[in-house]
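> generate coordinates for the sequence data below:
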Amino acid sequence: MAVATPAAHAAATTLVLDAQENYYLPTKGEGPNLDLGITASGGDALDVSVAVDASSLAGKATMVVTGDCVSTGTLKVRCDKGVMLLVQDSEGVSLARDRSNCHYSGRPGGGAWCRFDTPVTPGAAYETDAPLRYTASKDTMYGYNTYMVWPVGAAAPDSFDPYDFPETGTGAPLGLKPVASGSTFTGSGYGTFSTTQHADYQALGDTVEGKAGETVSITVGVRNNGPGWMNFRWMDAANSGTFVVTPPPGTTITGAPGPGEQGDPGPLWNCTPGKAGAKSYTCAIASTDFRPGDSVSQEFTVRIDGVVPGAQGSVRAVNNPEYPNRDDDTANDTTAITVKATGSATSSPTPSASAPTPATVSPSGSGTGTTSGTTTGGHLAATGSHQVLLRAGAAVLLAAGGALVLLTARRFRPRGGR
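From the prediction side, this is the model:
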């Protein structure tokens, strides 16, 4: 092994090469890395290179050249100056393998590392002399890429392993060119991109079916019909959009179903506002990996206050304005929540200023107690004109006798043992 430095630095600087005295290879298979260390004393050493000549082992061993070195012949390498660039990408894009000084990953989104022998000046800024070219898959809508730069011979990122990039590119090498420096130039970075692909959101409705006075459950939501994949789980987004739920006239949303018999905590409440009796609810499509065919839903408990002929509610899909789905089929963005109710026809009640309110009925149908302003047991805080009607009814029944209060409470208990 030979260590060479420019003559201008030889008199002032002492270099010490640290290498193991014996290097053992197995009779078959891959051996350990050969680690070399260089220290300098008495001054800075510039343009240092290490030449490794193992040509006497020809026919007995092979040598794998890593990112810090270049081959100079059979079982000969030279480790010299330069800059390393590592780029990694999100799933759904493929980096063109067209640069001979770059080594490419064998897996999607793995990216590549490139070595540049271009001399660089401390404090100067550079960029590649040509853009990196990518091909996006058909369903790709959003993605990201990252890059890291470090000097050849310096410590590489912990995540970097040259063996993860087994394929060498073809074609002209990628180069560097100097540019005006600025605050936007750093040794590492992160960028996002979008394509022109779209995703068709379809609203999913349901039917409120039961008798007047009953509390039933419905499930509504949104499906991604594709062809686009809303994939930005590594970006600064909380969801892939929302859907707005408006209950039909004559009904009141009271919350989400409670725990099941096996201790199931029940569906998560992912909607606002967190109260019963609201005119509408906005629910998040709480996924930033919303693939074609995926759907997001929310289960509601709905009380049938009375029969309103022809009553319909709605479910409407809304995109995230920061990461739009660019839906070009708006006909299925909204769908109906229909009602099949039996009982006496009624109209939506109007609160009365003189209605007595000495007692209330809990939305959970327990028959006792008063409602609170917090969500408990899967139900929401009770508000709105329908709750005023319940309070007035309970007061009249209390005047007639306690047994009727218990009977009324049971009428509002959800079906199916919930």
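> drop to CA atoms for contacts and neighbour counts, all remaining ones
Will do.
> what sits up against the lengthiest strand in the chain?
With secondary structure taken from DSSP state E, the chain has its longest strand at strand 215-227. The contact list for strand 215-227 (Cα atoms under 8 Å, 6 or more residues apart in numbering) reads 138-139, 197-210, 243, 257, 285, 290-304, 315, 317, 412-415.
> mind running it again at 7 Å?
With contact meaning Cα atoms under 7 Å, 6 or more residues apart in numbering, strand 215-227 is reached by 139, 198-208, 243, 291-304, 317, 412-415.
> any idea which helix or strand comes after it?
Sequence-wise, the next helix or strand downstream of strand 215-227 (DSSP states H and E) is strand 230-231.
> what's next to that following strand, contact-wise?
For strand 230-231, contacts defined as Cα under 7 Å, 6+ apart pick out Met141, Tyr142, Gly143, Ser240, Thr288, Asp289, Phe290, Arg291.
> want to put them side by side, so please do this one too:
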Amino acid sequence: MHHHKRLSRLSRLTSTAVAAAAVATALPIALAPGAYADEPIAPELTVSELSGNQLRPGEVRTDSVTLTNNGTAATDGVTFRLRLTRGLAFTEPVDGCTYSTVGDKIKQALCELDVGIAPGESYTVPVTYKVLKTALMEVVEYGTGRTGEAPGEGYDEAHRRLALNTDSSADLVATGDEAAGKPGGKVVVTPSIRNDGPGWIQNNESDDHPALLVNIPKGTTAVEVPEECKPFGIDGPTGPSEPGHPKYVCQEDDYTLEVGEIEAFAIVLKIDKGRRADTSGEVKATSNYDIEPVYDTDKSNNKAALSIDVR
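Predicted structure coming up:
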């Protein structure tokens, strides 16, 4: 019996010694400076911000940004990308840059910089572009990937997006229509919205886009409406296109109006059987929420009539 107790005690001592040894072995590993060896040895680039000053049509904007390496290794060259919306343009071609058009008429320069930016060092990249006469609401995208490769489509400290307004305007114009028909008959009216410039219109910062608000003439019913025309409630569209509503808001799916572009919407109206007098409804160049755009400084041509001659 005594012998058995001695074995048990020895077993307990051995277990304790093994556990202590395991802790002693583990502690130096956990506390050693080598614990940071798992971190990748790589560049970690950031790009400074471009000037956000208001653009002026016709100017050449000359700016620059600074690439800084906050990583643990030098870059093996850097791919720098610059993208401009259609109211902006590149000036003289730069050696090492490839130019193309991507997405929605976006101009792109992809520039291979043969530069090794060491950890803690910086490198300045010139950014030059021209502001066209049609400029209004523009976007500049610029930068690189975190290790110097071409950037993806998202934005971070190495690849930035800058929205810029232009000291300019765009003139929305509403055009109505007139038609003649008999009580109980159908007529087609085609009101439209036009951009007389000088700026092209694409709102990149809001969903408040140019649109034509159409009030259906009293004594008539909209029996066929384009898919681009949605029923309008108190302050915005209420659902998909369908006939029978008193008011519609019409706009193209690309939410864009080039200078001189006309967007027209054909609507079939049925004149009430009991209607004897002429009637009309108003169309208005506005936004899809019926908020008058701030860039439209001439409001004198924003409204027009849909006139129905009942015979």
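> rewinding a little: are any of the contacts of strand 230-231 of structure 1 buried, and which?
Neighbour counting over those (16 or more other Cα atoms under 10 Å) leaves Met141, Tyr142, Gly143, Ser240, Thr288, Phe290, Arg291 as the buried ones.
> which stretch of structure 2 lines up against the one helix or strand Val208 of structure 1 maps to?
Assigning secondary structure by DSSP H and E places Val208 of structure 1 in strand 207-211. The counterpart of strand 207-211 of structure 1 in structure 2, using TM-score structural alignment, spans residues 178-182.
> aligned counterpart of Gln88 of structure 1 in structure 2, please.
That one, Gln88 of structure 1, aligns with Arg83 by TM-score structural alignment.
> now the closest residue to that match other than its chain neighbours: which helix or strand?
Excluding the flanking residues, the one nearest Arg83 of structure 2 by Cα to Cα, 6 or more residues apart in numbering is Gln108, at 4.5 Å. Here Gln108 of structure 2, judged by DSSP H and E, is contained in strand 106-113.
> with Ala394 of structure 1 instead?
Take DSSP H and E as the rule and Ala394 of structure 1 turns out to sit in helix 385-400.
> cool, and Val339 of structure 1?
Counting by DSSP H and E, Val339 of structure 1 is part of strand 334-342.
> in a strand, Thr16 of structure 2, correct?
No: for Thr16 of structure 2, which was evaluated using DSSP: H, G, I helix; E, B strand; the rest coil, the result is helix, with no strand membership.
> tell me which of the contacts of strand 215-227 of structure 1 fall in strands.
199-204, 207-208, 243, 295-304, 317.
> are any of those buried, and which?
199-204, 207-208, 243, 295-304, 317.
> contacts only, for Ser94 of structure 1.
By Cα under 7 Å, 6+ apart, the contact set of Ser94 of structure 1 is Pro108, Gly109, Tyr134, Thr135, Ala136.
> ok, the second one - contacts?
So that's Gly109 of structure 1. By Cα under 7 Å, 6+ apart, Gly109 of structure 1 lies in contact with Gln88, Asp89, Ser90, Glu91, Val93, Ser94.
> check the last one too.
By Cα under 7 Å, 6+ apart, the contact set of Ala136 of structure 1 is Gly92, Val93, Ser94.
> which one among these gets closest to Pro249 of structure 1?
Checking these against Pro249 of structure 1 with Cα to Cα, the nearest one is Gly92 at 45.1 Å.
> what about the closest one, how many neighbours?
20 (other Cα atoms under 10 Å).
> wait, doesn't it sit right on Lys138?
No: counting by Cα atoms under 7 Å, Gly92 of structure 1 does not reach Lys138; the two are 8.3 Å apart.
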